[in-house]
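Peer 1: What shape does this take:
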Amino acid sequence: MVPLEQRIEELEMKLAFQESTIEALDQQVIKLNAIVDEQQEKLRILVDKVQQSEPSNMANPADETPPPHY
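Peer 2: Sure, this is the predicted structure:
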């Protein structure tokens, strides 16, 4: 019976190690998600600022002069 008890103990140790590893990975994923969220928000703000400061390449149709054939 000793080999069976030894195998069970080894499995319990492996399980405990895996649980610890999964918890550490879960915490890292949480941190990375927070970083990604922060970066997305900064990117959105940057895009908004660029769009506001950059004049549109399309002219307002009312400001356009009519073509020469008119």
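Peer 1: When you work out contacts or count neighbours from here on, use the C-alpha atoms and nothing else.
Peer 2: OK.
Peer 1: Okay, Asp48 and Leu25: tell me how far apart.
Peer 2: Computed with CA to CA, to the nearest Å, the distance linking Asp48 and Leu25 is 34 Å.
Peer 1: again with Ile35
Peer 2: 15 Å.
Peer 1: what about Val29, helix or strand, and which?
Peer 2: Using DSSP states H and E, Val29 falls within helix 2-53.
Peer 1: this one as well, want them side by side:
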Amino acid sequence: MIDLEQRLATLETRLAFQDDTIDALNTEVAQLQERLLRMQRALELVARRQTDLAANLPADASEEPPPPHY
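Peer 2: All right, here's what the predicted structure looks like:
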């Protein structure tokens, strides 16, 4: 009977540690999800800025006026 009680206590201890681990992992996953969303928004902003800058560049280098010293 003592062996059974010891096994039960061991299982309860392991379950408590697993619950703690699951909670910690849940928190980490939530933080990583937030970080991923911020990075996606930043990437979209960079892509939009790059598109805007590219739209303002001349399509051909010959269309660009010569520098003032010519």
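Peer 1: how close does the residue most central in space within structure 1 sit to Ile8 of structure 1?
Peer 2: Among the residues of structure 1, the one closest to the centroid is Val36, at 3.5 Å (CA atoms, centre = their mean). The spacing between Val36 of structure 1 and Ile8 of structure 1, counted by CA to CA, is 41 Å.
Peer 1: what does Ile35 of structure 1 give?
Peer 2: 41 Å.
Peer 1: And for Glu38 of structure 1, the neighbour number?
Peer 2: 12 (other CA atoms under 10 Å).
Peer 1: What helices and strands are in contact with the helix holding Val29 of structure 1?
Peer 2: Counting contacts by 3 or more CA pairs under 8 Å, 6 or more residues apart in numbering; DSSP states H and E, helix 2-53 of structure 1 packs against no other helix or strand.
Peer 1: Which stretch of structure 2 is it matched to in the alignment?
Peer 2: Helix 2-53 of structure 1 corresponds to residues 2-53 in structure 2, going by TM-score structural alignment.
Peer 1: With structure 1 overlaid, report how far that stretch is off on average.
Peer 2: Stretch 2-53 of structure 2, aligned to structure 1 and superposed, deviates on average by 0.4 Å (mean CA distance after the TM-score superposition for structure 1).
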